[in-house]
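[1] sharing a sequence plus its predicted fold:
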Amino acid sequence: MSNELTQRLNQSLRLGDIFQFAFEELLEMFGADYCCILHMNEEKGGLEVIACNHSSLQNEILEVGQGLGGKVYTTGESLIMSNYIDNPNTTSRLMNATGSQSLIATPLSVGGEVRGAIMLAHRDAHYFSYDNYRLLQAMAGHIGLAVGNARLHAEVRRLANRDSLTGLYARHYLDEEIKERQSTDFCGCLIVVDIDQFKMVNDTYGHQKGDKILKEVSEIVKSSIRQGDIAARWGGEELSVYLPLMGVEQAVNVAERIRKRVMNETEPNVTVSCGIAEWSWMDERVSVESLFYRADMALYKAKNNGRNQVIVDTKENGGGVKGLPHK
């Protein structure tokens, strides 16, 4: 059973799969009625019930230190309880909700740091033996190692998909996302954003200041779009934003918001030019390359028209541009 658990854990590097595998195997291995796996969620500020076969507890957020699971997490010490009813000063949502009497629990450690807790419960009193208690501790080590590998893999993927200077997505990630969206969505818009006369900024203030400006503009772009939109560094001083399921008029509003904020919030002040291209399911041929090409041509027109403006590509006659100059 131990080998089977380890093999199943190593089948995937997805955190959700690992917790589900562990949950299923532990229930079978120990003959428990209930299994509850808690994992620290910093964003939500507590221990999240990541896997549990009692529906009322699934996805609940528990305060650190609350209940028996919180105690195991806080103290970092394993726990065995033979008869819950004999411990009136102890409270546990899992035990109360399921009417269980026996419990074994152990901290879930990842890379030497306690990141959660594993709890197994049974309705009968005195169900779990001391050997069960020690075995769960051993199994938690295997699970923690798998969770650590999954977290490391996720971090490597995150870094591979991000630009190190700006924190925006890398262009290859944006390309893949647009292709994926085009297979499921019915429309979308691409904005290409270019910092005007960026070479002059570098020549005047130095490359460190130029990097600072690029970061400032990137932060403005990120904070000017929706959660589901994708902002990437296209290359050099050019950034790009893909807006899923958004029409061109809305995209112009987004681009204008970015343009105005850059003009007013950067130090030293710089401006940006924006080119916009859209696609829809009615287009005969949709490709990421053609979408970028059309947005880039609109950007080129914005540059030639005097910079600090938004230009929208039009698809008539093979792709022209129409200007929306804003000075």
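    Right, received. Where do you want to start? Numbering: from 1, shown residues only.
[2] from here on, contacts and neighbour counts on C-alpha atoms
    Noted.
[3] mind listing the helices for the protein?
    Taking DSSP state H, the helices of the chain run over residues 2-9, 15-30, 67-75, 93-98, 130-160, 171-182, 198-205, 207-222, 248-265, 288-304.
[4] so what does the last one touch, helix or strand wise?
    In terms of contacts (3 or more C-alpha pairs under 8 Å, 6 or more residues apart in numbering; DSSP states H and E), helix 288-304 is packed against helix 171-182, strand 187-195, strand 272-280, strand 310-314, strand 320-324.
[5] alongside the first one, take a look at this:
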Amino acid sequence: LLASAAGSSLENAYLHQQSKQEIFNLQLINETSHCLNSNLRLVDTMTYMSEQIISSIDAQEVGFFLFTNEHAKVKILPGSTPYFYTPQAKIYIDYLKGKIEREKNPLFIGDFDIQTIKNTPSFHSILAVPMIHSEKLKGFSIVMHQKPYFFSFDTFKLLQSLIHHSSLALTNSMLREELEHMIITDHLTKLYSRKFLDERIQRSMKESGEGTFILLDIDNFKEINDTYGHQVGDQVLVQVATLIKNNIRGEDIGARWGGEELALYLPGVPLDKGAAVAGRLVKKIAESSEPHITVSCGVSYWNKEQVDAYNFLFKRADEALYIAKGTGKNKVVIQEQNIRVS
């Protein structure tokens, strides 16, 4: 009788604990779904998901990966823990990527045995869940812990539910940011639009201390179109835009100004350094363009110690560019209070 009563009590306690866990899981999924459907940006969506997974299942590492180039490579999404950006993590990412691609099923690994680099952590408990939207494999998530058999099967099911509910929100966030990027990006050159450049310069002139503006024009562009055709002319524009993007910092802004004119704004950069950037671009374009072309640059500058406005910044650069075009081309002209040629 005592054993029977004890057994019933233990069973009731287990069922009670199980029901509490189920309620917690449902609340977690509901809260996560509600938050993810509130139009978060991609970085906020994935950071929130990472925090939810770490807090709910006590994971050590959480990573989100998106397939690119027809599954040839994967992109690490924001919100992933720092470990996944290290060379050591590539072993796990490549192995699990291959398994997910082949099987397209979630993976539950209790004791993963892999040769890792000495003095680096080895993760034994691994959960990997594919991210599928509209029946297409978009990416996958990885959750890891160093202890073997750390995650339960209930934890595995919870993770699948969280990833399933996040896939639509992830796709929506990506589509929204892609649309926003298209709005502020020139279709041909992939540089920013002039409107975006205007807005960023106006903001910089309120928040920063100085900045350099460069207006760049392709010399004899009409002759290129007449000689080689407009398709080659477009290719020349793309070449110049690519050289600009490859020779500026992440915070600098390259933009399509209009026609064959491109623009470059360097926030926080003094005039001498900005002029040096313009000089390097003129030289690189002359050396590496095909067909051979040259460009002319007009450079202007502002700082908070002088009363200025962004339309005057553009006007000074445009005047300097006009002088560069009229005095031999393939050069940089700098305009401050007085005009000087470099």
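    Received it, and whenever you're ready, just let me know what you need. Just so we're clear, the structure is a prediction, and the values are computed from it rather than from any experiment.
[6] report the TM-score for the pair.
    Superposed pair, TM-score by TM-score structural alignment, normalised by the length of the first structure: 0.77. Supporting alignment: 306 aligned residues with a C-alpha RMSD of 3.7 Å.
[7] just to revisit the earlier point, closest to Ile104 of the first structure out of the helices of the first structure?
    helix 130-160 (6.0 Å; C-alpha to C-alpha).
[8] show me what the closest one is packed up against.
    Packed next to helix 130-160 of the first structure, using 3+ C-alpha pairs under 8 Å, 6+ apart, are helix 2-9, helix 15-30, strand 79-81, strand 102-110.
[9] now the last one against helix 130-160, angle please.
    Right, the one you point to is strand 102-110 of the first structure. Put simply, strand 102-110 of the first structure runs at 30 degrees to helix 130-160, going by axes from the mean of the first three to the mean of the last three C-alpha atoms, to 10 degrees.
[10] contact partners of strand 102-110 of the first structure?
    69, 72-73, 76-84, 114-128, 132-133, 136-137, 140-141, 143-145, 147-148 (C-alpha atoms under 8 Å, 6 or more residues apart in numbering).
[11] just the first one next, same as before
    Applying C-alpha under 8 Å, 6+ apart, the set of residues contacting helix 2-9 of the first structure from outside is Ile18, Phe21, Ala22, Glu25, Met139, His142, Ile143, Ala146.
[12] again, but for the second one
    Residues lying outside helix 15-30 of the first structure but in contact with it, judged by C-alpha under 8 Å, 6+ apart, are 1, 5, 8-9, 12, 32-37, 50-52, 120, 132, 143, 146-147, 150-151.
[13] how about that helix: buried residues?
    Neighbour-count burial for helix 15-30 of the first structure, counted by 16 or more other C-alpha atoms under 10 Å, picks out Leu15, Asp17, Ile18, Phe19, Gln20, Phe21, Ala22, Phe23, Glu25, Leu26, Leu27, Phe30.
[14] of these, closest to Glu256 of the first structure?
    Distance to Glu256 of the first structure across the buried residues of helix 15-30 of the first structure (C-alpha to C-alpha) is lowest for Leu15, with 39.4 Å.
[15] mind checking what that closest one lines up with in the second structure?
    Counting by TM-score structural alignment, Leu15 of the first structure lines up with Leu42 in the second structure.
[16] how about a markdown table for the helices of the first structure, with distance to Ser273 of the first structure added?
    What follows is the helices of the first structure, written out as a markdown table (distance: least, C-alpha to C-alpha, whole Å):
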| stretch | distance to Ser273 of the first structure |
| --- | --- |
| helix 2-9 | 49 |
| helix 15-30 | 41 |
| helix 67-75 | 52 |
| helix 93-98 | 57 |
| helix 130-160 | 28 |
| helix 171-182 | 19 |
| helix 198-205 | 11 |
| helix 207-222 | 12 |
| helix 248-265 | 7 |
| helix 288-304 | 6 |
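[17] quick one: closest of those to Lys322 of the first structure.
    The minimum distance between Lys322 of the first structure and the helices of the first structure falls on helix 288-304, with 8.0 Å, by C-alpha to C-alpha.
[18] check what contacts the closest one and list those residues.
    So helix 288-304 of the first structure is contacted by 175, 178-179, 190-194, 196, 273-279, 308-313, 319-323, 325 (C-alpha under 8 Å, 6+ apart).
[19] with stretch 175-194 of the first structure instead?
    Applying C-alpha under 8 Å, 6+ apart, the external contacts of stretch 175-194 of the first structure come out as 237-248, 251, 255, 272-281, 286-288, 291-292, 295-296, 299.
[20] list the buried residues in that stretch.
    Asp175, Ile178, Arg181, Gln182, Cys187, Gly188, Cys189, Leu190, Ile191, Val192, Val193, Asp194.
[21] so what does the first one match up with in the second structure?
    This points to Asp175 of the first structure. Aligned by TM-score structural alignment, Asp175 of the first structure pairs with Asp198 of the second structure.
[22] give me the distance between its match and Ala324 of the second structure.
    Per C-alpha to C-alpha, to the nearest Å, Asp198 of the second structure is found 23 Å from Ala324 of the second structure.
[23] same check on Ile91 of the second structure?
    From Ile91 of the second structure over to Ala324 of the second structure (counting by C-alpha to C-alpha), the distance is 54 Å.
[24] the more surrounded of the two?
    Ala324 (23 against 13; other C-alpha atoms under 10 Å).
[25] that one pairs with which position in the first structure?
    Taking TM-score structural alignment, Ala324 of the second structure has Ala302 as its aligned residue in the first structure.
[26] ditto for Thr294 of the second structure
    Mapped onto the first structure by TM-score structural alignment, Thr294 of the second structure lines up with Thr271.
[27] also Ile214 of the second structure?
    So Ile214 of the second structure corresponds to Ile191, using TM-score structural alignment.
[28] what about Ala13 of the second structure, how many residues nearby?
    12.
[29] with Val321 of the first structure instead?
    Using other C-alpha under 10 Å: Val321 of the first structure sits among 22 other residues.
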